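*Asks:* Quick check, what structure comes out for this input:
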Amino acid sequence: MYGDWLTYREPFTELADLRKLLNWLRNLNEDSSPNICVFPGTGEHWFWSLKYSMQGEEGYTIWGDSLQSSSRNIDDITGIPFKQLVDKYRNGLLNSRFEIKDLSNAHPLIGLFYINGVGYVGFGLVTDINFDVYRNFRYWKESENRHWLVRWRIRVIWIDEVIRRILQYGEYNDEVNGELMKIHGELRLVKLLKMNNVNYVPQTNNCFRDENSRRIWEAIKSVLTEDEVNAMIRFYEQPLKATVKASLQPISDVNDVLEKIKERIKGTDEAILRRFIVGALLGNVMLIGPPGMGKTTLAELLARTVAGDDGYMIKTANALWFRRDVIGGETIENGTVKWISGFLIKAYNRAAERDRLFFLIIDELNRADADKAFGEFFTIFRSPNPSDWRMMNELVNEIENWGSKLDDESRRFLEYYRKYGDEPLRRLRVIAVMNLVDVRNLFLVGNALARRFQVIEIKCPQDATDVESLSSELRGELSDDEVSQVIDYVATLRKNSNISRRACISTGAVVNAINIIKEMKRMGVLNPNNLIVEFNEALKSSLGVIDHKLVSALDNALGNYLNKGRVGVSNDA
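*Replies:* Predicted structure coming up:
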């Protein structure tokens, strides 16, 4: 905001660098420990004050007072109210001759950020105090008799992680207020100060006594770990960059997407397709159902339609997946141990490189052990809603700590994360595909994983409507009468309870079987009198099952059908 117009005086020049400022504060001796003051206020006022540090003046927040209380004394030198605060600020940085102290003797003034009804949410270094009648801070509500006239400008040192997440909201609203009211027990400063018997609930802007300030400083200094320093630096790098917003497909375009998908996907209920499209545009979706219903094809087709041919990647899960496959981790490459990226990091990079959605399709999800592979996935995707998605600080720090021993994807990830933060996550959509056949032989997908998705089931057809919708495309070498026979037979099989409880006569299996008999007819090896017999054999091979009871049930159904000479519905084996 101020560019080079306002610069630090000696000996404070290096404190323009947040890391050096933090190192100075961490290494202060007891005689130079900071004076601690508290600035209490409403959640809405603090939300906008901290937003100012992200969008107004990078790394600096402001706090103010209306001066309405008669108990606030006027400083006899500066003429500014809050004599105690001004004295501590002046005496901590100037000697008796009004000369600036050197860093080793300076006693900085630290302000604690306190949200009424929530607790201590962060702290910063008070850099200047202003008495300003001309200007108001636009997001602090004023009235005819209440004006915010005194402002403390504060270099932000640390903000609690849960508050950093809440600050990603664009506006202060009921949802933000609700989030604030729920986080008291999660706040690190609240826990630290309580452990040190500091239960002070401030009513006004005020300072602790010197002996209490030293004790409180020793407690709160423990949050200034290297990980938290890195997290704060990233936090203030990210908002000021040119963040690319997600080009979410407008809901008005859903019909256009639906029409394009219907051209390729036949036989699936239109209401299910519409629900899937809307769900995948707004968040993560899990498609479940029997094999052969075109779930993976549907996921890929949606991704191509919305995001283009380069707008998705497909990964097929397996039992050997670990955290390294999904997130990333250490590996040995050419005799060197290094950190390599999993497909989620790669998907983040692809999303960061685009101005549209990027889709990650995970096929056969339940073939992977969720506990081994998806632990951090749970944390990053904490709900189906993209606004809740956050990259883990611990993961970013882990990658950073590998230094030069990173693959190219990891290096790009760090570059993009410093630039865009969590924004690319919100352009990422995960579509998981899961078959319900043989679930007892595969890994269990529990509620913890399923809650990260909107679950949409594509059910097995109960009649032959799907095949009828494909009849014109299926003819080819077959006559209308032959296609009608096949449709009639499929309807019979699907109504047979002895078959339906063992397997789904899926659209994909039927289409594949029809293509087989079409090819047989083209080659001249299909006996038209044995059309349904040949179709039944082709269908058995297309279902991809080896259950002899199902094979027997299909053969019995075929016998009943042929004996009746027409549609003949039988529920018996």
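
*Asks:* alpha carbons only for contacts and neighbour counts from here, please
*Replies:* Fine.

*Asks:* Buried ones in stretch 201-215, by neighbour count?
*Replies:* Using 16 or more other CA atoms under 10 Å as the test for burial, stretch 201-215 gives 202, 205-207, 213-215.

*Asks:* could you dump these to CSV with distance to Thr268 and secondary structure?
*Replies:* Listed next are these as CSV, based on distance: CA to CA, whole Å; DSSP: H, G, I helix; E, B strand; the rest coil:
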residue, distance to Thr268, secondary structure
Pro202, 62, coil
Asn205, 64, coil
Asn206, 66, strand
Cys207, 68, strand
Ser213, 68, helix
Arg214, 69, helix
Arg215, 67, helix
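
*Asks:* One more, so I can put them side by side:
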Amino acid sequence: ILDYWVKNIEKLISEADFWTSAGSIEHWLNSIDYAFKNGGYTIWGQRLGIDSLKEFFEIELRGRRGRTGVQRPFIVNYVESKPLINIFYVRGKGVIGAGLVSHIVIDVHNLFWDEELKEGRVIYPLRWVMKVIWLHKSVRENPTDPRKWEGDHIDLFFRSGLQHVVKPEDVEKIRKFLLSKKDEIQVTLNTFSKEVYVLRKPVIEEMPSMPNIHEIIKKVTEELVIDEEVILLFITSLLAGRNVMLAGKPGTGKTMLAKMVSELLGFKPLIAVANAHWSRYDVIGGMVLKGGKPAWKSGWLIIALTEHLRSKHGGGRWRGAYLIIDEVNRADVDKAFGEFFTIFAGIDPSEWIIPESLIKEIRSYDERDSYGLDFLELADKYLEHIDGVGYRVPDDFRVICTLNYVDIRNLFILGEAFTRRFARILVNYPSDEDKELNVLFSKAEKEGFRKEIVQSFKEDIKEKLKKLINELRKIERLPFGPANVYSLIRIALTYKTLNPDKDNISILKKSLETSISLSTLWDEELKKGVERVINNVLGSA
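*Replies:* Model (predicted):
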């Protein structure tokens, strides 16, 4: 039926039921962007509280008396198979497009618009999917740059939200308008029917050659005991334009992996360790008192963006900067990352926008820290500005988060609204214990331990240590990653250097005590599990 109407545009225009949707440029930017990613289908919605939604269904479905809103004729006419045409109106611009309604849905689970992502709740639960039949030429040619959008004028009064066009004279105005756009309607439909539509420039303009990527992997595996496939996936995700979340048990090398890969790709790593007290002030920035007067102090994201622009355009060692947020789940995401949701609204770097409101906020302070001062200057000079919307985040800037999981009772839960902004990579314990020990003992030699002591100790205790590692890692709540193993090796080799006559098993036992998680001190069950493994592998003496 939809195809029939699209192939018979004049008949569609003459028989359609007309509706208008007025909204902000930010909302329409989300919807137009969606259309170009989804073959010409887009989404719009009606603001309804849950109580209003319940009331609507009480009235309509149970036949109870009460007032009904504009939703009733919209749904009834749709059910009766009337073609519904929705006119797209942008406040301050005019009419920018039109769509033929294909589906009406109630959706209380999926966040779509930036406003919903920022607040973490569905605001527009009554939604309709539309086949876009006409877009203004300026929108077709600049779908992600609303500062270049223009709109047409129709002599109607456009109110916010969904409105039914019922006056015959108003219906006739819309019909005449759409008939005058017949050629543009065909261009719009052809635009979306193309097999490939290039919406954005490539994210990576200069990707490192494959030999260089393998060289990076080689250098990382000389220092860290992480499977090569994990490292390759991490590098690939960064080069593909994704922010990345590295998740795994403590001690698996997540933070060092983030730091090393950042450096080897040529980006300065800035490491911030999250905690439960983090707020918007720590992530974005905010007001401090300086000499009794309000002043702007930058948070980690503004600091990292400033360092990125300084490095990228300063001609020094670095190509830019990456922000590494360590142990992100120690922060309350809802409290600290609200504007992060807005800035990194989607997974594609071309969707990342620093909002105009934040820039204005920083400018409003007479006193600013050095990062605030430099950020404004560098943003004006190097970042693309979308009038009324904000500044594009540089497409080679990345945020990398690490997430530890052992005892989730001590951590905040990260919701899907946050985690979907990242490529999620699991960093497990190494799959090859022989390789793990070879790397760690080799690392000890590089750090200055005498080769003969390292080799002698390794040959004597290697099989016992392998079994110990294997058994300890079976204890679910005990973190015992390569970092813990290396701590054990360093302490054991130091002990052996100072006490060469001491037997190696005793040294291994003593060193292990200093490398096990402190939680064994107060978790009796965990303590007994560790003691059982040690006695079974190393003996109880």
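
*Asks:* Next, the TM-score between them, please.
*Replies:* TM-score for the superposed chains, counting by TM-score structural alignment, normalised by the length of structure 2: 0.59, backed by 361 aligned residues with a CA RMSD of 3.9 Å.

*Asks:* so stretch 254-262 of structure 2 corresponds to what in structure 1?
*Replies:* Counting by TM-score structural alignment, stretch 254-262 of structure 2 pairs with residues 295-303 of structure 1.

*Asks:* Might you quantify the distance of that stretch from its chain's geometric centre?
*Replies:* Computed by CA atoms, centre = their mean, to the nearest Å, the chain-centroid distance of stretch 295-303 of structure 1 equals 22 Å.

*Asks:* and what of stretch 289-298 of structure 2?
*Replies:* Put simply, stretch 289-298 of structure 2 sits 31 Å off its chain's centre (CA atoms, centre = their mean).

*Asks:* okay, it sits on what stretch of structure 1?
*Replies:* Stretch 289-298 of structure 2 corresponds to residues 332-341 in structure 1, going by TM-score structural alignment.

*Asks:* so where is stretch 406-422 of structure 2 in structure 1?
*Replies:* By TM-score structural alignment, stretch 406-422 of structure 2 lines up with residues 437-453 in structure 1.

*Asks:* So which bits of the matching stretch are buried?
*Replies:* In stretch 437-453 of structure 1, counting by 16+ other CA under 10 Å, buried: 442-445, 449-453.

*Asks:* so which of those comes closest to Glu333 of structure 1?
*Replies:* Phe443 (30.3 Å; CA to CA).

*Asks:* Can you classify the closest one by secondary structure?
*Replies:* coil (DSSP: H, G, I helix; E, B strand; the rest coil).

*Asks:* what's near enough to touch it?
*Replies:* Counting by CA atoms under 8 Å, 6 or more residues apart in numbering, Phe443 of structure 1 makes contact with 366-370.

*Asks:* Redo those residues as JSON lines? Include neighbour count, distance to Gly565 of structure 1 and secondary structure.
*Replies:* As requested, these are exported to JSON lines (neighbours: other CA atoms under 10 Å; distance: CA to CA, whole Å; DSSP: H, G, I helix; E, B strand; the rest coil):
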{"residue": "Asn366", "neighbour count": "23", "distance to Gly565 of structure 1": "43", "secondary structure": "helix"}
{"residue": "Arg367", "neighbour count": "21", "distance to Gly565 of structure 1": "43", "secondary structure": "helix"}
{"residue": "Ala368", "neighbour count": "21", "distance to Gly565 of structure 1": "47", "secondary structure": "coil"}
{"residue": "Asp369", "neighbour count": "19", "distance to Gly565 of structure 1": "50", "secondary structure": "coil"}
{"residue": "Ala370", "neighbour count": "22", "distance to Gly565 of structure 1": "51", "secondary structure": "helix"}
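
*Asks:* And the furthest pair within those residues?
*Replies:* Among the contacts of Phe443 of structure 1, Arg367 and Ala370 lie farthest apart (CA to CA), at 9.0 Å.

*Asks:* would JSON lines of the contacts of Phe443 of structure 1 with distance to Ile62 of structure 1 be doable?
*Replies:* Putting these into JSON lines (distance: CA to CA, whole Å) gives the following:
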{"residue": "Asn366", "distance to Ile62 of structure 1": "51"}
{"residue": "Arg367", "distance to Ile62 of structure 1": "53"}
{"residue": "Ala368", "distance to Ile62 of structure 1": "50"}
{"residue": "Asp369", "distance to Ile62 of structure 1": "49"}
{"residue": "Ala370", "distance to Ile62 of structure 1": "46"}
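
*Asks:* and the match of stretch 254-262 of structure 2, how far from structure 2 on average?
*Replies:* Taken over the aligned residues, the distance from stretch 295-303 of structure 1 to structure 2 averages 0.9 Å (mean CA distance after the TM-score superposition for structure 1).

*Asks:* Perfect, that will be all.
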